[in-house]
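In: Below: sequence and its predicted model.
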Amino acid sequence: MSEQVVRFEYQGAGNERLDKVLAAHFPEHSRSRMQGLIRDGFVQVNQNVVTKSGFMVENGMTIEVCLPSVQPVELQAESIPLKVIFNHPDVLVVDKPAGLVVHPAAGHESGTLVNAVMGLIPDLEGIGGELRPGIVHRLDKDTSGLILIAKNERAHRFLQDQFRLRQVKKVYLALVDGKPPTPNGRIEAPIARDPARRKQMAVVSPGKGREAVTEYFTRETFAQHTLVEAHPLTGRTHQIRLHLAFIGCPIVGDTLYGRRKVSLALNRHFLHAARLTVRLPGEKQPRTFESPLPPELEQVLQQLRKS
């Protein structure tokens, strides 16, 4: 099933919330499904991306919705080795390797992190949504490092609230091509779906997408590359990759937003979720978890230090 774009004009007796308008126009879909499409940037009002479900739609406004293809997937528990960093009664902290997809989707119906976690904790199914049981946040397929999995609905809501309120501190290590304009800096550039390539994201003009903020700090410099520490203050899809490319320093190995020809011998992009600070259910003080660079990334740095 290919994606479908639906455009219609709102004709109502009064102003109405955007998610309610969509739920009424698409009765075959749930309101939560519509809220997810709004949140992920698939909805435009008068040709502007709107990402707030409570946006008030006025009579005569034009609404455009991109409905991505959906392929039902029956979740299966699989015996896939996982590096568990911390096993809490309510939460699992996993060190995800590069190449492992987080949750099932079209083209990745099995062999995902979700399938692996279900092999460890079979009763996860159904938490947080049918295809993402227990998943609180995401990492791209080729991004390695720390990821949280909630073991029950209460923990899932507790952790999601912390992400929503920006109380979770995430630190990534990225090797980029070139040098940033300043050794340390703050990138404020809104992000939305790329209108020309709907499966990709893009930095857009203010008011056209969702707020996105990343702070970065130079950790090591090389002749043609820089190792930076990135702190995403918001959690947009592909945020760090887009923001670093936006300042002229794409991540090494990122052929989607960076250079088509990889500058170093690496079969993945050099982005690693190295540190995560979060408060767990039932605890008053936050915990910090750390993950060292995988051997293939550490080897790249060692080679650069010798050259």
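Out: That came through fine.
In: all contacts plus neighbour counts: C-alpha atoms, from now on.
Out: Will do.
In: for the spatially most central residue of the chain, what are its contacts?
Out: In the chain, the residue lying closest to the centroid (CA atoms, centre = their mean) is Thr237, at 3.9 Å. Neighbouring residues of Thr237 by CA atoms under 8 Å, 6 or more residues apart in numbering: Met201.
In: check which helix or strand covers it.
Out: In the assignment (DSSP states H and E), Thr237 maps to no helix and no strand.
In: Roughly how far does it sit from Met201?
Out: Separation of Thr237 from Met201 (CA to CA, to the nearest Å): 7 Å.
In: Please apply the same query to Leu37.
Out: Leu37 is 14 Å from Met201, where distance means CA to CA.
In: again, but for Arg166
Out: Distance, Arg166 to Met201, using CA to CA: 21 Å.
In: now Ala245
Out: For Ala245, the distance to Met201 (CA to CA) stands at 12 Å.
In: Tyr172 too?
Out: Distance from Tyr172 to Met201, by CA to CA: 19 Å.
In: for His137, same thing?
Out: 17 Å.
In: Which one's more surrounded, these two?
Out: Shown here are His137 and Met201; by other CA atoms under 10 Å, Met201 has more neighbours (22 against 14).
In: Identify the residue spatially nearest to that one, adjacent ones excluded.
Out: Among residues not flanking Met201 along the chain, Arg193 sits closest, at 4.4 Å (CA to CA, 6 or more residues apart in numbering).
In: Hmm, Arg236 and that neighbour touching each other?
Out: No. Arg193 is not in contact with Arg236 according to CA atoms under 8 Å; the separation is 10.5 Å.
In: Please compare the first structure with the one that follows:
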Amino acid sequence: MASGRQPSDEAVPMEASRPRHERVTADEDGQRIDNFLIKRCTGVPRSHVYRLIRKGEVRVDGRRVKQTRKLVAGEQVRIPAIQLQPQQDVTVPDKLAAAAGKAIIVEHPDFLLVNKPAGIAVHGGSGLAFGFIDAIRQHLKEPKLELAHRLDRATSGCLLIGRSLKANRQLQDLFRQRTVIKRYIALVDGCWPDDIRLVDAPLKKNVEKAGERRVTVDSQGQEARTRFFIRQRFEQATLMEVELDTGRTHQIRVHARHSGHPIVGDTRYGDNSSNTRFRQAGLSRLFLHSSELAFDWQGERITVQAPVDSAWEESLRALREQ
């Protein structure tokens, strides 16, 4: 869905700006300083924004801050002189924008819940001119839509999008407070053991030479817990229901591999020979799908389920026939 190229996070900025001071608005109350700067400094690579914060060139009411510092309405932020990258408008092909619109499951005044297809990045960058969020913005003509969380490009299913900065911050807080129930379905390689129901293994993110993130089980990493429930067995694979207690990068994929049964089609953490065998049988995607999100919102219980697509269903039928 996303094609073309745009500058990566390591691109060298160009046009010069001047130092300035900006007030935090009521709508920005509670926003992190790094996200505030990324919004106010359009075209500046994220890596450059974080560098400015670390060097102390960004000040809030005259004081140095960390990138996790949450702003308060009325505070004054000093933004130093920055070399700005000329910003180009993001335009998504109309056909793809319309397809993204059809993926909307729930339209709430404060948020959207969509069923993201597999193979579509949620946002642009790293060589992608646009992402799924840009397609939704264009289709609905709502430029302020923001992702409340993320899904891997190869993962399909429930994606929550805020319709304002205030709503999106509140949604993100729900994820941080771990009050959002996140359920997935996954097809894993081999016969999953009956006695593995909880994988409690800390995860650590590492950056490889090519800049690619890879997550490993490491005692020095962040706590991570995943619950696995067997839904159906096949001769060469097991269909699982998965529930996250924590939400770490690539958590399900790494925990599945750690248990000896990687997710079918996982080219990063899976087994190459097994993936080849499954591809020959017609299973050519990552079989991980965010099937359900549930959370409380302004006194109302929101529960949304996203169905798998026809290609997923056809793959399971092929496994049953085998």
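Out: Yep, that arrived. Bear in mind that the values here come from a model prediction, so they are computed numbers and not experimental data.
In: Tell me how the two chains score on TM-score.
Out: The TM-score (TM-score structural alignment, normalised by the length of the first structure) is 0.72; 250 aligned residues with a CA RMSD of 3.1 Å.
In: just the helices in the stretch 151-300 of the first structure please.
Out: In the stretch 151-300 of the first structure, the helices defined using DSSP state H, counting those that start in this stretch lie at 153-164, 239-246, 295-306.
In: Aligned counterpart of Asp140 of the first structure in the second structure, please.
Out: Aligned by TM-score structural alignment, Asp140 of the first structure pairs with Asp152 of the second structure.
In: Tell me how far its match lies from Lys116 of the second structure.
Out: As judged by CA to CA, Asp152 of the second structure and Lys116 of the second structure stand 10 Å apart.
In: More neighbours: which of the two?
Out: Lys116 (26 against 14).
In: That one pairs with which position in the first structure?
Out: Under the alignment (TM-score structural alignment), Lys116 of the second structure maps onto Lys96 of the first structure.
In: Also Ser291 of the second structure?
Out: Ser291 of the second structure maps onto Ala274 in the first structure, by TM-score structural alignment.
In: and if you look at Asp266 of the second structure?
Out: Mapped onto the first structure by TM-score structural alignment, Asp266 of the second structure lines up with Asp254.
In: Next: Pro307 of the second structure.
Out: By TM-score structural alignment, Pro307 of the second structure lines up with Pro292.
In: Once you drop chain neighbours, what's closest to that match?
Out: Nearest non-adjacent residue to Pro292 of the first structure, counting by CA to CA, 6+ apart: Ala274, 6.4 Å away.
In: The one you found - how many residues pack around it?
Out: Ala274 of the first structure has 21 neighbours, counted by other CA under 10 Å.
In: my guess is it meets Ile147, correct?
Out: No. Using CA under 8 Å, Ala274 of the first structure is not in contact with Ile147, being 10.1 Å away.
In: joint contacts of the two?
Out: Counting by CA under 8 Å, 6+ apart, nothing touches both Ala274 of the first structure and Ile147.
In: picking that back up, the match of Asp266 of the second structure and Pro89 of the first structure, how far apart?
Out: 37 Å.
In: In terms of neighbours, single out the busier of these two.
Out: Asp254 (23 against 12).
In: which SS class is Ile53 of the second structure?
Out: Here Ile53 of the second structure is recorded as helix under DSSP: H, G, I helix; E, B strand; the rest coil.
In: who touches it in this structure?
Out: Contacts for Ile53 of the second structure were tallied using CA under 8 Å, 6+ apart; they are Asp34, Arg64, Val65, Lys66, Gln67.
In: So which of these sit within helices?
Out: Using DSSP state H, Asp34 are the members of the contacts of Ile53 of the second structure that sit in helices.
In: Report the two of the contacts of Ile53 of the second structure separated the most.
Out: Largest separation among those by CA to CA: Asp34 and Arg64, giving 12.8 Å.
In: Surely the match of Asp266 of the second structure and His269 touch.
Out: Yes. Counting by CA under 8 Å, Asp254 of the first structure does reach His269; the two are 4.9 Å apart.
In: Spatially, which residue comes closest to the counterpart of Val213 of the first structure in the second structure, not counting chain neighbours?
Out: In the second structure, the residue matched to Val213 of the first structure (TM-score structural alignment) is Arg225. Once flanking residues are discounted, Arg225 of the second structure sits nearest to Asp200: 4.5 Å by CA to CA, 6+ apart.
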